[in-house]
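Enquirer: how would this look folded up:
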Amino acid sequence: MVSRPRPGDLLVASPALTDPSFDRTVVLVVDSDDDGALGVVLNRPTPVTVGEVLPDWGPLVSQPDVLHQGGPVSSDSALALGVLPAEVDPPVGWRTMYVDPGTGRCVGLVDLDAPPEVVAGATAAVRVFAGYAGWGGQQILDELEEGAWYVVPATVEDVFGADADGLRERVLRRQPGMLAWVLTKPVDPELN
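Expert: Model prediction:
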């Protein structure tokens, strides 16, 4: 029996995942309960800068300062994540998701309706996503049971790092045992 992923977990697409929307993706779980799960794809940056679509937020986002494709659901809406240093009080509109056990830094949802200057004074990093990934109550558990995703803990660097393209490889490489081996497996075993 598989366990429901928790906020702060990463869902790393396995070779068994057949949905092209999630091919080779790394998804941060933002919310999860019996009704389902919600997350954002971390490794799909777009060429559009945040400043082009949310001018007041452009100066606050982490590099690269682009909008990330968070997932196939509600791609016309935006969701923002931020990180707070361990000793900083959360700004107005902040919702804590998880605390990075290695650093004590807090990762949470940033209210894009809050004044950007209030958030700027508290956050160490902000990233904005267009859309999100969502699963119904049993759907995520079924996909985990089928082996479509590997569930591993996230670090702050996974969420706010500058190199989204190499994220899946970095995450898998640091895992113990067989998960690191997945990197050597060809995408199409028939070509081996």
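
Enquirer: drop to CA atoms for contacts and neighbour counts, all remaining ones
Expert: Will do.

Enquirer: helix or strand for the residue nearest the centre of the chain, which one?
Expert: Centroid-nearest residue in the chain: residue 28, 3.0 Å away (criterion: CA atoms, centre = their mean). Residue 28 belongs to strand 26-33 when assigned by DSSP states H and E.

Enquirer: To compare with the earlier structure, here is another sequence to fold:
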Amino acid sequence: MNRHSMWMPCLTRKILLSYSEIQSIKYASPAVGTDMTMPLKKGIFLIADPKLRDPNFSQTVVLLCEHNDQGSLGVVVNRPTTLRLSEAIPSIDGTRSTLDVIYSGGPVQPDHIMTLCRGEEQVPESEHVADGIYLGGSLTVLEDMLASLSSPNSIRAYVGYAGWSSNQLESELGESSWKLVPADQKFVFDMEPARVWSTLLASLGEEYSIYASMPPDPTMN
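Expert: Alright, predicted model coming up:
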């Protein structure tokens, strides 16, 4: 089984969510812990600790897109799948191979698609997440952006998401399953996905360097 064969959600009935629809989501996903090194807020990366063995999140980086008293929502940014956006949404032009890849955003609602867009200005029908990163956008907006893109690395599509109910993420802080750092768009749009986790982990200090060079989790093969 190849490394990405786990991340193969069914292509049928994929629903592209606008930001207003994303706001109505009830946050819930498998419980994992986090090590609080900075305030929990949207626009940060959750870096999976090397000891985190949950197959949904082992060696992942999650971009936290929402965090409030109702819960938390994010997307895994470093797990490309074998799926194509043009297959899930036939009206999408699939000629741009980099853009056409769908990523596994997390284990919750794998029949829904979310998008992250990069831009200097607010993307219509979206929400600002971090510097240059926007969440959401309707199908019409997405199609218009695809038609006018000068760079093939300005949009990412995700099936599913990671979510935590109210106070769930906070209650797991003592389990140290996550390391927190400010989000940077280059890790979402530019870097090879296979390098994202190890690069961010190594940036945490010498004690993590040995883990950053560890091979992929064999249980994921």
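
Enquirer: circling back to that earlier point, which stretch of structure 2 lines up against the strand holding residue 28 of structure 1?
Expert: Mapped onto structure 2 using TM-score structural alignment, strand 26-33 of structure 1 spans residues 61-68.

Enquirer: Tell me the mean distance between the matching stretch and structure 1 once they are aligned.
Expert: In the superposition with structure 1, the average deviation recorded for stretch 61-68 of structure 2 is 0.8 Å (mean CA distance after the TM-score superposition for structure 1).

Enquirer: Next, the contact list for the residue nearest to the centre of structure 1, please.
Expert: Residues near residue 28 of structure 1 by CA atoms under 8 Å, 6 or more residues apart in numbering: 7-11, 39-42, 154, 159.

Enquirer: out of those, who has the most neighbours?
Expert: For those, the largest number of neighbours (other CA atoms under 10 Å) sits with residue 40, at 31 neighbours.

Enquirer: Please identify which helix or strand holds that residue.
Expert: Here residue 40 of structure 1 is assigned to strand 36-41, by DSSP H and E.

Enquirer: Could you measure from residue 37 of structure 1 over to residue 65 of structure 1?
Expert: Distance, residue 37 of structure 1 to residue 65 of structure 1, by CA to CA, to the nearest Å: 27 Å.

Enquirer: that older thread, now for the strand holding residue 40 of structure 1, which elements pack on it?
Expert: For strand 36-41 of structure 1, the elements it packs on are strand 26-33, strand 66-69, strand 125-136, helix 139-145, judged by 3 or more CA pairs under 8 Å, 6 or more residues apart in numbering; DSSP states H and E.

Enquirer: Average offset of the shortest one relative to structure 2?
Expert: Averaged over the aligned pairs, strand 66-69 of structure 1 sits 0.7 Å from structure 2 after superposition, using mean CA distance after the TM-score superposition for structure 1.

Enquirer: Where in structure 2 does that strand align, residue-wise?
Expert: Going by TM-score structural alignment: strand 66-69 of structure 1 matches residues 101-104.
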